[in-house]
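S.K.: Just the structure for this:
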Amino acid sequence: MSHAFDLARVQREPIAFLETLYGTAVRRAHPAAVLAAHLPPPPKGRTLVLGAGKASGAMAAALDAAWPSDVPLSGLVITRYDHTPPAYRAQPGRIEVVEAAHPVPDAAGEAAARRTLDLCKGLTADDLVICLISGGGSALLAVPASGLTLDDKRNINGALLRSGATIGEMNCVRKHLSGIKGGRLAAACAPAQVMTLLISDVPGDDPSVIASGPTVADPTTCADALAIIDRYRIEIPPIAREALLRGEWESVKPGDLRLARADTRMLATPREALEEAARVAREAGLAAYVLSDDMEGEAREVGKVHAALARSVKTQATPFRAPCVILSGGETSVTVRNRQGRGGRAVEFLLGCGVALDGLPGVWGLAADTDGIDGTEGNAGAWLAPDTLARARALGQNALAALESNDAYSYFASVDHLVTPGPTFTNVNDFRALLVL
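M.R.: Alright, predicted model coming up:
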């Protein structure tokens, strides 16, 4: 799609323009564009590549292409099903890519994660471990704490996803119910040098939260995890409650000598992706504002706040003046009320926004996850036009009813407003854009 937009073309093709901004943000965060510049020099010993996340397959392909062909390289990364880049799938390289389930772990993820730990055995101080970590790695690195089963992990993870807990809260619990997260992977690699390359999908870009920090020291405690479990009324097996109460499943803490040779480098962040989209908008002749890259909260409520801001811009020329684009990112939450409803946080945000805008002329929107998958459906998100609610109403769709039943996917599908790029092979979390003309 051409980036040659000026204001006249934006006015003619508002949705194409918003899709271009989304694509721009995604490309800015793609491993092929950002990884090579951060690679360390080859070590005296061997180089082992480990990792997990929705972007880890693309990260492995980018690393393999950039690493000297005459320097040995091997390893294993775990990514979501259908998230291996097609070229690397067709012609596998030096790094094995295994696919597993996300967001609820499966046996393939558990087996691959246990293999990952096995590969850490026998490393020496002359060796280098490059860990490729991105969002989604928490579910893909599925090694239950001693005494828990994979079904236990699945049930707890599913309950967390439905609870409305923030990503930081969910990952705190996950770290303390794991045999590999919360710094444990890096500890298993000692005494080798560990270089972690990160693509951030979390508010604040905290390395200890991304994929539940498998290579990063964790300041949270068993008591913190138990408090979150109780706050959201998550059911856990008695053995887990007892272990957390006694502090038996504590994660690796700051200052642990096993992490003395561990370092991290951030390859891509939500802020950088949003700023690149803002740059393209300004080149088209619009003002562009990045509200925040780390918004949290209930997706529908965040949508209402964005709608109020767009309405103020359109009707009162404050705090911004039209024409403009309002951008934001982060990771909102959805408290599931109807488990039969379909849709993730991007479409729930957009439907909440659409209900609040109620067809306000001159405002368009797009909300999508930068990994190309919104929740468990095949779409990344959806788009919204001033006539969307009227078109859906003519088809018998009720926006408020769809919102209350967590069925935003079906609502936007009915008017053919879904955004479906497929896997993007990166993940810097939510992308939201409102265009006010």
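
S.K.: Please count neighbours and contacts with C-alpha atoms only from this point.
M.R.: Fine.

S.K.: can you map out the strands along this structure?
M.R.: If you assign secondary structure with DSSP state E, the strands in the chain sit at 47-52, 74-80, 95-100, 128-134, 193-199, 262-268, 287-295, 324-330, 363-369, 381-384, 418-419, 430-436.

S.K.: so which of the ones you listed comes closest to residue 156?
M.R.: For these, proximity to residue 156 was assessed by Cα to Cα; strand 95-100 is nearest, at 17.9 Å.

S.K.: quick one: the closest one to chain centroid distance?
M.R.: Centroid separation for strand 95-100 versus its chain: 19 Å, with Cα atoms, centre = their mean, to the nearest Å.

S.K.: can you pull the contacts of the closest residue to residue 19 other than its chain neighbours?
M.R.: Among residues not flanking residue 19 along the chain, residue 366 sits closest, at 7.6 Å (Cα to Cα, 6 or more residues apart in numbering). Neighbouring residues of residue 366 by Cα atoms under 8 Å, 6 or more residues apart in numbering: 15, 18, 19, 350, 381, 382, 383, 384, 432, 433, 434.

S.K.: to compare against the first, here's another:
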Amino acid sequence: MNTPPRDLLAKMFAAAVNAAQPEHCIPPFLPEPPRGRTVVIGAGKASAAMAQALERHWPGELTGLVVTRYGYAVPCERIEIVEAAHPVPDDAGLAAAGRLLDTVRGLTPDDLVICLISGGGSALLPLPGRGVSLEDKQAINRALLTSGATIAEMNCVRRHLSAIKGGRLAAACHPARVVNLLISDVPGDNPMDIASGPTVADPTTCADALEIVRRYGIELPDGARRLLESGAGETIKPGDQRLERVTTHLVATPQMALEAAAAVAAEAGLPALILGDSIEGEARDVGKVMAGIALQIKNRSQPVAPPCVLLSGGETTVTVRGQGRGGRNVEFLLSLAVALNGAPGIHAVAGDTDGVDGQEEIAGAFIAPDTLSRAWAAGIRPRDRLDDNDGHGFFEALGDALITGPTLTNVNDFRAILLT
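M.R.: Next up, the predicted model:
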């Protein structure tokens, strides 16, 4: 291996992101143009880039509206791009969600709706259900983000407090044909969890959402509690006739990103072990487990001998109890570094493929065998920073943050541990 470890890790991260770029993954899934109108709708961090790719390759007329995160817009000629806030929703997202519903009303069986959905759409489509305000949604979102709930649990609650998620947007398209093109950012690639499933059926219930709220001790405003307890927040269920003409394609997934990174490792002469594309749990716990695996390889050559690369994806969680800013990738890395305790020959990168770890404009970070020693030399106590959920502050102070800017895609978290 001639490439410096950090450079090789950065190259693998870039390959993972590139594999999920809309320009590569949208064209193979485009349907035939319809007899009637083609209307494009969408939401998510990658949705604007998806819309641009669609425009470049679509042979006929089309119109549409897509909402993406602030800073993630790209130029489109026929599809309007609107920006809104993520991860906590704002008025711009509220207005855009209402406009999306208006865009698909009054369509005919001859019309086609192409729906471009990617991660981040939950916050970008914050149209509340009856009796729930935007302020209520914002407070619930903040509570969910710091509760330790999984993404599937968070999205279950969001779907049942929404007037657009949980299949409601697809029902509004009826009787037009709907083709969903999804970029997955969720463990397991379940379409109902990607942006809380605005255009797919949802088998979960209001009772499920109430149980999740109870489990994590989340305070619900009165209107939100009434919506769930009355059952008025029920979503569109499997078998609903309004969804009979809906087709769904996963155009990019975390597994595809991991395979692209594995190819980079192979080019460098290194075997790559993909440990899983849907790993969940507390980020610090996953860091300890990965450290144990890495040390077994380093010390005992089991289950493989070094040099090698360990790859994984998924979405961990951070239960924020300290004064830090959270960030699941930096928390994972700080926990990994503490558990490795400076073991020689082990380097790692972890980052969110959308370029934003938690609520920070930072994708993630790098660690090396000297990470802890450099921190101590600078008067920084790694374990204290971990206890304070201050991974971002820790890696910024060392100059080891991974900053990409908006990547215009999102296939969840990427982790690579390099053993030399």
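
S.K.: coming back round to it: would you format the contacts of residue 366 of structure 1 as JSON lines with neighbour count and distance to residue 361 of structure 1 included?
M.R.: Output for those, formatted as JSON lines (neighbours: other Cα atoms under 10 Å; distance: Cα to Cα, whole Å):
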{"residue": "15", "neighbour count": "19", "distance to residue 361 of structure 1": "14"}
{"residue": "18", "neighbour count": "24", "distance to residue 361 of structure 1": "17"}
{"residue": "19", "neighbour count": "20", "distance to residue 361 of structure 1": "20"}
{"residue": "350", "neighbour count": "32", "distance to residue 361 of structure 1": "16"}
{"residue": "381", "neighbour count": "34", "distance to residue 361 of structure 1": "22"}
{"residue": "382", "neighbour count": "27", "distance to residue 361 of structure 1": "18"}
{"residue": "383", "neighbour count": "26", "distance to residue 361 of structure 1": "15"}
{"residue": "384", "neighbour count": "23", "distance to residue 361 of structure 1": "12"}
{"residue": "432", "neighbour count": "29", "distance to residue 361 of structure 1": "19"}
{"residue": "433", "neighbour count": "28", "distance to residue 361 of structure 1": "16"}
{"residue": "434", "neighbour count": "25", "distance to residue 361 of structure 1": "13"}
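
S.K.: Show me which of those residues is closest to residue 252 of structure 1.
M.R.: Closest approach between those and residue 252 of structure 1, by Cα to Cα: residue 432, at 35.3 Å.

S.K.: so what corresponds to the closest one in structure 2?
M.R.: When structure 2 is aligned by TM-score structural alignment, the residue opposite residue 432 of structure 1 is residue 415.

S.K.: And the equivalent of residue 135 of structure 1 over in structure 2, how close does it get to residue 350 of structure 2?
M.R.: Alignment note (TM-score structural alignment): residue 135 of structure 1 maps to residue 119 of structure 2. Here the criterion is Cα to Cα, to the nearest Å. By it, residue 119 of structure 2 lies 18 Å from residue 350 of structure 2.

S.K.: between the two, which one's more packed in?
M.R.: Between residue 119 of structure 2 and residue 350, residue 350 has the larger neighbour count (other Cα atoms under 10 Å), namely 30 against 27.

S.K.: Contacts only, for the counterpart of the more buried one in structure 1.
M.R.: If you follow residue 350 of structure 2 across to structure 1 using TM-score structural alignment, you land on residue 367. Residues near residue 367 of structure 1 by Cα under 8 Å, 6+ apart: 346, 347, 349, 350, 381, 382, 383, 430, 431, 432, 433.

S.K.: likewise residue 196 of structure 2?
M.R.: 121, 122, 155, 156, 158, 159, 165, 166.

S.K.: The third one: what's it in contact with?
M.R.: What it means is residue 155 of structure 2. Residue 155 of structure 2 is in contact with 122, 193, 195, 196, counting by Cα under 8 Å, 6+ apart.
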